[in-house]
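**Q** Curious how this folds, go ahead:
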Amino acid sequence: MGKKNIPENNLAAEGLTVEGFTPTDHDHGSHDHGNYDHGNYDHGNYDHSGHDHGGNPFAHAALSGVPYTSYLDFSANINPLGMPKSAIRAARKALAELSGHYPEPTYHELRQAAAAAWEVPAENIVAGNGAGELLDATCRLAAWQEAVVFTPTYSEYARAARRAGLPVRCLPAFHPDHLPSSSLLKELPTPELKPRSLIFVCQPNNPTGTLVSREALAVLARIAAQKEGLLVVDESFLAFCPEEAACSSLPLLFSGLPVLVIRSLTKIYGMPGLRLGLSIAAPETAKALQAALPPWNVNSVAAAAGSAALVEREFLTLTRERLTRWRVRLVKKLTSAAAGGTLLQPLPAAANFLLTKITSEHWSSPQLTAALAKELVLVRDCRSFPELGERYIRLAVRRPADQDRLLAALTRLTVRPEP
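**A** The predicted structure is shown next:
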C-alpha cells in the first residue's frame, strides 16, 4: 500500500475544534455513568486507583517480600521477545546525549519512521505518551455529545470519555457466550447515534482477543459520517496478528471516512515502561489532536527507542510467527488440561492473549488469581469487566517455558482441596 493523501474530514468545517470545546456543550441525557465503573474491585489488597490493567508484580513483591523479578506475569500483554536490540541502543544513546535537552517538539524523526513503516503521510501522525494520552485528547477534541463502546472491552475508553464530561453508552457485543466459534466477528450492533458521537472499537478486542471485520468497521464509520461523529479504532494489539493487513482501519481512513486509528508501540516492541503511542488521522483532525496535547509530551528516550523499533520489520515478522505458534501451543495445552480436569478453558482468539473460562464451580476468578499469585504466577482477573462476572481469567501468550510453569501451577491447584 503506497502513501496516500488522506482527505480531511469535516471536523474543522463544523467548528469541532479544541477551542470550541466546553464541558457544558455536552448533552448528558439519561445515560447512567455508573454502569461501566470498574473502580470498586479489589485485585490483591492494593490500590489500583480505579485502573485494573494487570497483576502489578511490584505491588505483589511489596506485600510478599519476594522480588518482583520472581513473578511470572501473564497479566500484561507485552511482547515476550522484549525490545529490539536497536531500540535498546537508541534508548541508551538518547539517555546519555539528550537528557539535558527538551525533546524535539514535533517528533519529526519518530513520525517519519512511523510514516515509512505504515505507508501513511507523516502529517497525519501524532505522538502520545502512551495510547491512553491519545484517548484522553481525542475525547477533548470536539463538542462530542456521547461516547459509544462495545462491551466487554478495554475500560479506558469509558474512563477517558467520562473525564471529558461525556455520557457513555455501552452496547453488548463481545460476551463469550455470543461470540462466533472463530476469532473473527463479522458484524457489530449498529447504534442510533446522537450527532457528534464518538465510537470506540478495540481491534482486536481486549479481553476477548476477537478481531472485527473491516466491513463491520466500515458500517460504523459510515454511520459516524452521517452524524458528524468519529470512529476511533484502537489497534494497539493488531501488530501481533498476521491478519493485520486485512483488518486494519487505515484503508477506511484513506477513503475519507471519519476514522482515527490509535497504535501502541509499547506492547509490540516490549517497552511499556517508556510509554509511547501514535495516532493516524485526517490532517485537520491530527492538527486539532496535537493542539489538545501538552508540549514535549513524549520524552526523548521513548521517541528514540520508538524511531529505531519502527524500522525493525524482521522483528515484527519474527514476533508474529513465534507468538502465533506459542498461542496455538497454549490453547492445546489448556484444552487438553481442561479435559483432564484442569481449571481454564480457552476461547478462540487472534491476539497475543487468551480469555479463558474457569471450568470448576468451586473457584472464582479472584480466588484463582490469588492462589496463582502464591505460586508466583500473575494472571488478569476479568471481574473488572462487569459482563464477565467472576468466571474468566485472561492470559498473555508467553514463551513455552513460561507456559509450562503456568500449567504446572494450575495442576497443583487442581489436586488441592477446594478453597
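
**Q** can we go C-alpha only for contacts and neighbour counts from here?
**A** Noted.

**Q** State the distance from the spatially most central residue of the chain to Arg416.
**A** The residue at the geometric middle of the chain, judged as the C-alpha nearest the mean C-alpha position with C-alpha atoms, centre = their mean, is Ser236 (4.8 Å). If you measure Ser236 against Arg416 using C-alpha to C-alpha, to the nearest Å, the figure is 38 Å.

**Q** the longest helix in this protein is where?
**A** Of all segments of type helix in the chain, defined using DSSP state H, the longest is helix 313-339.

**Q** May I see the buried residues of that one?
**A** 315-316, 319-320, 322-324, 326-327, 329-331, 333-335, 337-338 (16 or more other C-alpha atoms under 10 Å).

**Q** tell me what that helix is packed against?
**A** Contacts defined by 3 or more C-alpha pairs under 8 Å, 6 or more residues apart in numbering; DSSP states H and E place helix 313-339 against strand 344-346, helix 400-414.

**Q** tell me the angle it makes with helix 400-414.
**A** Direction vectors for helix 313-339 and helix 400-414, defined by axes from the mean of the first three to the mean of the last three C-alpha atoms, to 10 degrees, enclose an angle of 20 degrees.

**Q** So what's the gap between helix 313-339 and the chain middle?
**A** Using C-alpha atoms, centre = their mean, to the nearest Å, we find the averaged C-alpha position of helix 313-339 to lie 19 Å away from the chain's own average C-alpha position.

**Q** any idea which element the residue nearest to the centre of the chain lies in?
**A** Of the helices and strands defined by DSSP states H and E, none includes Ser236.

**Q** That one and Leu278: what is the separation?
**A** Computed with C-alpha to C-alpha, the distance linking Ser236 and Leu278 is 9 Å.

**Q** Would you do the same for the sequence below? I want to compare the two.
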Amino acid sequence: MSENTAPLPLKEYLLALEPTAHGGLIRKSSQEYDIPESEMLDASASLNPFGTPFEHPYTGLKIESLLEKGLDKMEQYPDNRYLEFKKAAAKFTGMGVKPENIIPGNGSTEIIRLVAECIIEEGDTVLIPQPTFSEYEIQCKVLGAKIKYIHQEELSSLDGEILEEAKILFVCNPNSPTGKLLTREEVIDIAERCARNKTLLFLDEAFIELADPSKSIADMAEGNEFLFIQRSLTKSFAIPGIRMGFGIASEDFAKVLDNARLSWNLGCVADTIATTLLDMEGGANSKFLRESREFIETERNFLMEKLTRRGFKPFESSVNYIFVDISEFSMNSTELAQRMAAHGVLIRDCNSFQEIGNQYIRIAVRTREENERIASTIKLVVNEWGREQAEAMLDTNIKNASDCGRLGSNFSCDYYPCHFEGQDCTFCFCPFYPCKDERTGGQWIESSAGGNVWSCLYCNIIHEPEVVDDVLSVLVKEGRNKESIKKAWKNALETRL
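**A** Below is the predicted model of the structure:
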C-alpha cells in the first residue's frame, strides 16, 4: 500500500473473517491427487442420496423442460413478490402455514444474513450451540455480533439470564454435523423460553424433510414473533448448484423481512424450478421424499454397521449423514480426510466446526455401491497407515539392534504377551507379513468387510528369540529390502518349518 493511500474504510472486525471453504472441493482434490473428477466420490456434502426428483419418472418432472420454461423469462426482471413461489412453499410446508408467512431466499446463507441484518446491531450477543453449522457464526460476525458458545446439551436447560442477554439463539434441527433430531416437544419448550425472554429463536430445519417433518414447529410461527424457521431445498432435492430456500415467520415479521431482503434474489431459473418442486403433490410427505427417507434409513444403517466394524464410533443419526468419533486412532481427522481424498473419496473434516478439535469426521450417506466404496476406502487407508507406522517401528528396531548389538526381548510392547511367555517382540510387525504360509500357524480368515484376509493370530515363530537372532543377522547387515527379506526367510524360517 502506498504511504499516501488511506486504508480502506472497513469495519475492523471484518478483517479477521475467513472465507467459506465449501464448493469446488471435487475439482481441487481432483487436481491435487491427479484423479479425474468423474471418479471422485463426494461424501463430504450431505445431499439426498436418493437423487433428484428428475431421476424418478413417477414425479413427471423433467429438468430440461423447467430450464426452458425458466429461460423464457430471462429477458425480464422476476416478479419480486414471488407470489407463486410463496404459495407453493406454504403448500409444501403445510401445518397451517400461509403464503404471507413465507420469505423467499437464495439458499440458507442468504437467509441467515437477512435475519442477522434485520435483528443484530454491532456488539449484540448471539447464542450458538456447538458443534453446529458454521454459517451462523460467519454471518453474525459480519454484523459485528459477539458470539457466545454453549454446548448442544445445554439447550434443554437454558435459563432466563443467558437468554435475556442474547438477541438470537440458533438451533439446527436436525443438527449438523451430529445428525441429532430434537423432538417437537423439546423444540416447543425452547421456543417458548426464547419468547418469554424476547430472544429470537432461529430454527434451521434445512434437513428436516430428510429426517422427520412431523418434528417441525412451522405451525407455531404465526403466533410467535420471536420464532423464525429456515428451510432449504438444495439438500432435500440434491441440487445445491441452484440456490433456493425460504423462511417462515409470523405475517408481520415476514413482511418486514420480505421488504428488507435483496430484490430479485431468486433468478428466473431458480424461481421456476423451486416453485415446481415445492408444488409436488404431498409436499414434505410427497412420494419422492417419503421414499428418500426410507432409502436414507436403510443405507445409513448399512454404513453405520460398516463404520462400527472399522473401529470408529459413529453417533446415532436421524438424517443423511453420520458424525464419527475417531479419537481412538492416532490418525487425526485432517490426515484421514487427506488420505481418503488421495483415494478419490471426500469426507468432511469436522475440524472447521467450533472448538471441536481434530477427532471427528462427518460422512454423507450415499447409495449402496458408494457406501461400500466409502467403507472399503476407509479400511484401505487405515491399513496403509497402520502398515506405515508398523514398518517405521520395524526400521527403528532394526537400527537399534544394529547400534546396540540386538534388542533382546521387547517387554515394553503394548501387546505383550500377544503369543506366549518368553517371546521376543523385536518384530512386533512381522517383516514377512503376509507370508501366506500356513506352516507358520497363520491362516486365511473371513474379513468383516467380505472376502479373506491373512491372519497371524496363531503364528509364534517370529517371536522365538533364536529366530529373531537369525533374522536380525541378515536385516542389520543388509538393510530391509526385498532381497534381504527373502534371504532372512530362507535362513531363519525355511529350515524350521
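
**Q** TM-score for the pair, please.
**A** Aligned and superposed, the two chains score 0.80 in TM-score terms (TM-score structural alignment, normalised by the length of structure 1); 359 aligned residues with a C-alpha RMSD of 2.4 Å.

**Q** Name the residues that touch stretch 195-205 of structure 1?
**A** 139, 143-150, 153-154, 157, 210-212, 220, 224, 227-238, 350-351 (C-alpha atoms under 8 Å, 6 or more residues apart in numbering).

**Q** hey, what's in contact with both of Ser236 and Leu278 of structure 1?
**A** Ala131, Ile262, Arg263, Ser264, Leu265.

**Q** aligned partner of the residue nearest to the centre of structure 1 in structure 2?
**A** When the structures are aligned by TM-score structural alignment, the residue of structure 2 matched to Ser236 of structure 1 is Ala206.

**Q** secondary structure element for the aligned residue in structure 1 for Asp219 of structure 2?
**A** Aligning on TM-score structural alignment places Asp219 of structure 2 opposite Pro251 in structure 1. Secondary structure here is read from DSSP H and E; on that basis Pro251 of structure 1 sits in helix 250-254.

**Q** on average, how far is the following helix or strand past that helix from the matching bit in structure 2?
**A** Toward the C-terminal end, the helix or strand that comes next after helix 250-254 of structure 1 (DSSP H and E) is strand 259-264. Between strand 259-264 of structure 1 and its aligned partner residues in structure 2, the average distance after superposition works out to 0.4 Å, using mean C-alpha distance after the TM-score superposition for structure 1.

**Q** which residues of structure 2 does the helix or strand just after strand 259-264 of structure 1 align to?
**A** Counting by DSSP H and E, the next helix or strand C-terminal to strand 259-264 of structure 1 is helix 265-268. Helix 265-268 of structure 1 corresponds to residues 233-236 in structure 2, going by TM-score structural alignment.

**Q** hmm, who's touching the matching stretch?
**A** Outside of stretch 233-236 of structure 2, the residues that reach it under the criterion C-alpha under 8 Å, 6+ apart are 46-48, 107, 206-207, 209-210, 239-245, 274, 289.

**Q** Mind checking which of these are buried?
**A** Burial by neighbour count, judged by 16+ other C-alpha under 10 Å, picks out 46-48, 107, 206-207, 209-210, 239-240, 242-245, 274, 289 from the contacts of stretch 233-236 of structure 2.

**Q** Restricted to strands, list the residues you listed.
**A** Gly245 (DSSP state E).

**Q** Just give me the closest of the buried ones among the contacts of stretch 233-236 of structure 2 to Ala16 of structure 2.
**A** Minimum separation from Ala16 of structure 2 among these (C-alpha to C-alpha) is found for Gly107, which lies at 24.4 Å.

**Q** Aligned against structure 1, show me the partner of that closest one.
**A** With the correspondence set by TM-score structural alignment, Gly107 of structure 2 lines up against Gly130 in structure 1.

**Q** any idea how far the equivalent of Ala224 of structure 1 over in structure 2 lies from Thr125 of structure 2?
**A** Across the two structures, Ala224 of structure 1 finds its equivalent in Cys194 of structure 2, going by TM-score structural alignment. Computed as C-alpha to C-alpha, the Cys194 of structure 2 to Thr125 of structure 2 distance reads 14 Å.

**Q** Neighbour count for the two, which is higher?
**A** Cys194 (25 against 21; other C-alpha atoms under 10 Å).

**Q** Could you list which residues are in contact with that one?
**A** Counting by C-alpha under 8 Å, 6+ apart, Cys194 of structure 2 makes contact with Leu163, Leu169, Leu200, Leu201, Phe226.

**Q** Now, those that are in helices?
**A** Judged by DSSP H, the subset of the contacts of Cys194 of structure 2 located in helices is Leu163.

**Q** Can you tell me which of the contacts of Cys194 of structure 2 is closest to Val453 of structure 2?
**A** Leu169 (51.3 Å).

**Q** Kindly state which residue of structure 1 is aligned to the closest one.
**A** For Leu169 of structure 2, the equivalent position in structure 1 is taken to be Ile199, counting by TM-score structural alignment.

**Q** same question, Ala488 of structure 2
**A** In structure 1, no position corresponding to Ala488 of structure 2 is assigned, as judged by TM-score structural alignment.

**Q** again with Met393 of structure 2
**A** In structure 1, no position corresponding to Met393 of structure 2 is assigned, as judged by TM-score structural alignment.

**Q** part of a helix, is Met393 of structure 2?
**A** Yes: secondary structure assignment places Met393 of structure 2 in a helix (DSSP: H, G, I helix; E, B strand; the rest coil).

**Q** What's the separation between it and Gly386 of structure 2?
**A** Met393 of structure 2 sits 11 Å away from Gly386 of structure 2 when distances are taken as C-alpha to C-alpha.

**Q** quick one: buried residues of stretch 263-272 of structure 1?
**A** Taking 16+ other C-alpha under 10 Å as the neighbour-count basis, stretch 263-272 of structure 1 is seen to contain the buried residues Arg263, Ser264, Leu265, Thr266, Lys267, Ile268, Tyr269, Gly270, Met271, Pro272.

**Q** could the residues you listed be laid out in JSON lines, adding distance to Thr106 of structure 1?
**A** As requested, the buried residues of stretch 263-272 of structure 1 are arranged in JSON lines below (distance: C-alpha to C-alpha, whole Å):
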{"residue": "Arg263", "distance to Thr106 of structure 1": "18"}
{"residue": "Ser264", "distance to Thr106 of structure 1": "18"}
{"residue": "Leu265", "distance to Thr106 of structure 1": "18"}
{"residue": "Thr266", "distance to Thr106 of structure 1": "20"}
{"residue": "Lys267", "distance to Thr106 of structure 1": "23"}
{"residue": "Ile268", "distance to Thr106 of structure 1": "23"}
{"residue": "Tyr269", "distance to Thr106 of structure 1": "22"}
{"residue": "Gly270", "distance to Thr106 of structure 1": "24"}
{"residue": "Met271", "distance to Thr106 of structure 1": "22"}
{"residue": "Pro272", "distance to Thr106 of structure 1": "22"}
